[in-house]
Every structure is written in C-alpha cells, then in structure tokens.
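1. Test case, fold it:
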Amino acid sequence: MAKVWIEDRANHADYQQALEKWAEAKKAGSKRNSPGRWRVRWYGPDNKPKALTFQKLPQAEAEKRGLEERLGKGSYRDPKQGKTLFSDVAEEWFGSLRKQAERTKNDYRELLDLYVIPKWGTWQVAAIRWEDVSGWVTELCGQPGKRGKPLSPARIAKTHLVFSMAMKRAMQSGKIPTNPAADHELPRIDDDGEHVYLTHDQLAALADAAGEYRTFLLVLGYCGIRWSEATALEAGRLQLDTRRLRIVQAHTRVKGGMKVGPVKNHERRSVPVLASMVEELRPIAEQRKRGQLLFVGDDGTHLKYTTFRPNVFDAAVKAAGLDGLGITPHKLRHTAASLAIAAGADVKVVQLMLGHKSAAMTLDVYGHLFPDRLDEVANALDAGRKSALAARTAKS
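-> This is a model prediction of the structure:
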C-alpha cells in the first residue's frame, strides 16, 4: 500500500505562529478560517513530497484513505495540477495540434477566442463540473452569438468540441480524473436542410442552362465531389482512359483568401466518371497543362462561389424551372448519391464517391434511399427451405 501519513502540527513552531496571527486577525474582524492543524503527507508517483492541511482530524483521515486508494489503483492526480487555469490548458492543447488543416486550426482558434476562453479561461480545471458545462451548452443554445445572430446547432457542437478536446488534454496530462465535457446532449444538426434529389432529366436541364459550365455541373451531379474539391481539380488528375477522377486536394478558405489543401477527412479517393461524359471532358482537359485547374472562372483562376452561385448557378436553376426546390451546388452531392443508389450502388461505393469517413455516416444520411430487400431475403430463404425439404422427402 502507498505510504500516506498524518502529521499533527500542534507543536510545530510555524503552526503556532500562524495560529497567533489568525487569532489577532479574528479580533480585528477577519472571517478567515483557522490554519489547518492536521497535515496529510505522501509521495506522488514522481517521488516528490506532497502535503495538504486540514482543520479537523476526520477530514485528514478521509483524505488519507482516498489518497491510499488512488495511489494504489493508479488513478492518483496531483491536487495542485487541478488548480491549473483552463486558459493555460487550452493554449497547451492548441499548440499541440499537428494533423489538423490550417482552416480547421483557424476555426478552433476563433471558437476558443470568442466563446470558450471568455467563459472558462479563469476557471481552475478541477473546479469545472459536468453541470457547469451543461448550463453553458444551454446558454449557447439560447443566447445570440458574438455577431448578434443565434448560433447554429453545428456551431454549438463545434464550440463544445473545442472545449471538450482541451479538457481531454487536461485529463490526459493528469490534471483531472475525468472529462466534464463528456456525454452532453447537443442540439440536433441538420447538415444542409432538406435534401434535394434531381432526376436525370432535371440534372440535364440544369446543366444545359449553365452554358459553358454544363460539364462542371454534370461532374458535381454525377461524381458527387464537393465544390471545394471540384474547383481544385487539376487536369492531371483526370484519367479519361480509366474513367476516374483522382481527388487529392480541395480549396479551403484561410485568412487572406483561398488556399489549396488536403481534402476533408484526409479521404483521398478515386471517383468514377460516366462513359458518356468522357468525350465532354476530353476537350477541356486537352486545353489544360498538367497541374493547371480543370475548371476555372472567366478570369482564368479558380471558380469563386460568391460569383458563380448568383451569376451562373441560380440563373441556371431558374432557367431550368427548378427554382423553389432549394437546390445548391453542394446539394448536387445528394443527387449523385441518389442516382448511384437507384442504379444499384452499394453503401461502400457511395461512401467512396462522396468521401465520407465511414459507411455508417453514409447510411445515416442516405440509408432511406437504399431499397428494402427484406422480401428478396425472405424469398431466398424460402427457396432454400423448400429445396431442403424436398431433399429430405426424397431420402425418406
């Protein structure tokens, strides 16, 4: 058992001096508690001496038992470490980020500075309780953000995520035993509102109405890649002979403009191209050198959403008679997924096309589109059962 002991300070000179000063202060009106007579002492896992003082012996004995148990089970945390301010832990966590893209780190930094540190910065990490965090999440849901508008469910969830990751760092570094940010109910996130699934005819009408950007919209509507991936697609990544688009990078917004970076979730992938689209893509590819963007704006640089959306896309939506559906360039991913599923693609194929991190995520979003195969399974089982029964009858 770990060595923990209690020391009576009654005859210690420093305790007697502290007691005299306390008595004088009390006469002067001080309400400060008297100095602790009982000192619990022990050695931590780092073999350094530790100590805590208590006014009453039962308090010291309870702490002694608790320390012995935590030291014996390996769940010990240095009480002084728990006094670390959250702001210090948050900066330590943020400085340790290595694999996140620049845009992600910028988002984390913004949320830290706007919502997390202003709330928790001066708190000692060990003083933060689960119920405190629950109350804060409720505040985020009910109060306007720094820009005066209510925070979206996704923004609230990401703010909580940043706080939770910083507190996880505090737990991993031995400052707190558990993470008080865990297991909170967060507002439901609707990814981009109602899904819109265009038919082949509707997609063709939309693409035709887009003029010179016809092929670009067909790529969005049939390949299912993200806007940021499509606008960063280089000519050398289009493999017409094998009918593949190699998705390895995406545009990301950073301070000062746009920058090419890794794809979302770092999910590099190859996406199939329809054979009927190859001859439409070929002349575009032949006009570009390897390393040049496949799809560009009028100025020869990457397509800019803020100009493409109103000037090209929204105009094409109206011309195709699709206004009122709520269709956006991003929602063409839903069309690609629905058409692929209707054509018989399984969940893994759709996951690969869209660049989802897992098949579970694909099923969460599009599971209702997959055909109900219960009757098919039941019929197959029935055929097997009849065959077995017939063989059994023949033997008898």
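2. all contacts plus neighbour counts: C-alpha atoms, from now on.
-> Fine.
3. quick one: contacts of the helix or strand hosting residue 360?
-> Per DSSP states H and E, residue 360 falls inside helix 359-366. With contacts defined as CA atoms under 8 Å, 6 or more residues apart in numbering, helix 359-366 is touched by 337-338, 347-348, 350-351, 356.
4. By neighbour count, which of the residues you listed wins?
-> residue 337 (27 neighbours; other CA atoms under 10 Å).
5. Do you have the helices of the stretch 1-150 of the chain handy? List them.
-> 13-27, 57-73, 86-95, 102-111, 117-120, 130-142 (DSSP state H, counting those that start in this stretch).
6. Indicate which one of these is closest to residue 268.
-> helix 102-111 (17.5 Å; CA to CA).
7. by contact count, what packs against that closest one?
-> helix 153-172, strand 250-254 (3 or more CA pairs under 8 Å, 6 or more residues apart in numbering; DSSP states H and E).
8. To compare with the earlier structure, here is another sequence to fold:
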Amino acid sequence: MASIAKRPDGRWRARYRDAAGKEHAKHFRRKVDAQGWLDQETSKLVTGMWVAPTKQKLTVGEWCDTWLEGYGTRRKGTVRQAKTHIVVIKKTFADQRLADVKPSAVKAWTAQLQETYAPSTTYAIYRRLAQILGDAVHDGLLPRSPCSRRTSPGQAKPRPYVASTAQVWALYDAFPAHLQPAVLLGAFAGLRVAEAAALRVVDVDFMRGVISPAIQYPLEPLKSDTAKTPIPVPDELALQVAAAVEASGGSTIVTDVVGKPTTPWAIERAMRAARDQVQPDEKRGVEKLPDGFRFHDLRHYFASLLIAAGLDVKVVQTRLRHASATTTLNTYGHMFPDKDKSAREAIAAAFASRADSLRTKPS
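-> Presented below is the predicted three-dimensional model:
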C-alpha cells in the first residue's frame, strides 16, 4: 500500500510498504516530487528491482568479506584461491557501493586485467566477481548483476601440449629415483600432482592392477567423488611401481630421499629441473620440452594415449575421472580422429547397396 499526505509543516510525506510489510517513508517540498519517488519505488517492487535502503550502502569490499565467511566451508585450496581473486577485485571495487558497479566498469576492469594476467587467469578472476555479485542478487542486495556475457572477457581455451612417448621416458630418466614413480602415475594413470604426492601403498592393488585414489595432499579429500574412480593399469606399470615401493620402504608411492611422503612442490621442482635436462636427440626421437611444461601435462599425454588407442569419449572421461564428457571434449576434442571420412563411407555404402540391387534386379 502506498500513499501521499500533506504534513502540518506543509511538506509532503510519501509512504509505501515493502514485500515484508515494512514501511518506508520520505518527505518532499512538492507533491509532484513525492509522487515521482513513490512511483519509482513501487515500480521497483513490482519488477523485482527493489533493494532495501539499509542495504544500498553496502560496498563491494564489505560484501566480499561477508561472502568469504560463508564460502569458508569449501576445501582449503578452493578458499585460498577465492581469497587470491578477492584481493584483485578489491583493488578496484572495494570502496564502491554494490549498486554503483556498472557493466561498463566491469568491462573496463577486465581489459586492465588482461594487461597483467594470462587470459585464463583473467577469466577466473572475472568469474569470481560474477559469482560474488550473483550471490548478492540472491541475497536481495542487488536488483541484478552487472556481469553478463557482454562483460565477460571470454574463456581462453589453449590446446594442451602433448609430449611424445620418447619425451616422457626422457623426463622419467632425468627425475631423481625417489620421485620417478610420480612420472609413471601422471603419464600412465593420469593422476594430478596432489593425488600423486598423496597416493598411499594401500591405495594400489598390485595383484589386480588397480589404482584407487582416496586422498590428495595434504591428507585432504579428493575434489569430487568422480576423482575416486579406480584406474586400471597394466602389469608392467604395477610391477615398476611395486619395485619403487620396495626400494623406498615408505607408506606412499612417491617419497622424499629418506622414504617419507613428499609434496607437490617437490615434484614440480623436480619437473622443472628434469625439463631443462631433456635435450633434443634425433636418434631417440626426443624434442626439447617447452619452458611451461608442468606435471599436469603428463595427464594430457595419458589422455592422448587413450584417444590414440581408439577409445570413445565416455571411456576417456572415466579414465581421466572427469565429472562429465563435456569437460573431456572441451579439453581434448581436437585429438579425437576426424569422423567425416567414416560418415561419408557409411552413406556411400548405402548408395552402393542400392546400385547393386538395381544391377541384379530381374528385367
């Protein structure tokens, strides 16, 4: 309900009630101004664009802090990444009111980010801002988010570098002996670096040839239930990993020099050192690895092995422990063989069958 009444002092008082029944009022010298304000506020209520006056002063920085408190139930690594993104967001928007952040400002901000960060990082930070402002809309702090397809910087999708088998074995040879199992787990089982560092001896069934990831470094649950999918491995890999375990005597597959559990950072340091040691060798078919080659690129090699073997996308998805086939196709779709020729041959066979039937048709 809304109304306008003249006060004893000659001013006009406009009043309305929000959806919760709370009354809001404002005074004006002229009735036409009171009516204009009242029409504006009631229109916002009807269209869902209304925000409580007490919430309109909330800044982006204040809301980020509140949002982060609720986000703290996620995994430590996920929360740590969110905090890193928020530091960047606050540098530009901390003191701005939520309602004052316009799409044009978001677009200009992402353009500035691209001057400093890689496209993938820029997109990740932008998505964090979109997530935070989207939750502000859900909480009734904003009528609508300024982030949309028009403001998005676009998600970079560079094709992953796929090492050759010769390069992978050259890396293996260049790794310290106690960390060599990590190369095997990444290249031939597709484990991520945090999974490889935390893989325990009890997580591997050496007799059946099955690796069952259960935790990731540092003794945290895996990122999803899909990541727990058992990975079948050949006897050759199981035997080589078993030999490494016997030599180290540790409780984990990958260890430090004294047989204690290692860390992802130790593995990545070894990767950088080994990467630089791998030199071109025409006889062995080894090419120099790119400077940005990292442990996760061994996982791309694992995917390439599966695809080259002719496995379909659902099998590849399962072996990589992706949540959906979409993720697999978005990352490795270009590796799957071109089916145009097969499609043409299938249709041509139908035409050939028709031609054969006409030739043998009784006259």
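9. now what about the TM-score between them?
-> Put the two chains on top of each other and the TM-score (TM-score structural alignment, normalised by the length of the second structure) is 0.82; 352 aligned residues with a CA RMSD of 3.3 Å.
10. circling back to that earlier point, ranking the helices and strands packed on helix 102-111 of the first structure by burial, who's on top?
-> Most buried of these, by mean neighbour count (mean count of other CA atoms under 10 Å): helix 153-172, with a mean of 20.
11. who's in contact with that helix?
-> In contact with helix 153-172 of the first structure (CA under 8 Å, 6+ apart) are residues 89-90, 93-94, 108, 111-112, 115-116, 125, 137, 140-141, 176-182, 186-190.
12. Just the buried ones among the residues you listed, please.
-> Among the contacts of helix 153-172 of the first structure, those classed as buried by neighbour count (16 or more other CA atoms under 10 Å) are 89-90, 93-94, 108, 111-112, 115-116, 125, 137, 140-141, 176-182.
13. Give me the aligned partner of residue 354 of the first structure over in the second structure.
-> In the second structure, the residue matched to residue 354 of the first structure (TM-score structural alignment) is residue 320.
14. Just give me the neighbour total for that match.
-> With other CA under 10 Å as criterion, residue 320 of the second structure counts 23.
15. same question, residue 294 of the first structure
-> Residue 294 of the first structure: 24 neighbours (other CA under 10 Å).
16. do you know how far the alignment partner in the first structure of residue 104 of the second structure is from residue 185 of the first structure?
-> The alignment partner of residue 104 of the second structure in the first structure, by TM-score structural alignment, is residue 131. Counting by CA to CA, to the nearest Å, the gap from residue 131 of the first structure to residue 185 of the first structure is 12 Å.
17. cool, residue 209 of the first structure as well?
-> If you go by CA to CA, the gap between residue 209 of the first structure and residue 185 of the first structure works out to 45 Å.
18. neighbour-wise, which of these two wins?
-> residue 209 (20 against 10).
19. which stretch of helix or strand covers the nearest residue to the more buried one once chain neighbours are set aside?
-> In this structure, residue 209 of the first structure finds its nearest non-sequential neighbour in residue 316, 4.8 Å apart by CA to CA, 6 or more residues apart in numbering. Assigned by DSSP H and E, residue 316 of the first structure falls within helix 314-319.
20. and the match of residue 104 of the second structure, how many neighbours?
-> 12.
21. got it, and residue 377 of the first structure?
-> Counted by other CA under 10 Å, the residues lying close to residue 377 of the first structure total 11.
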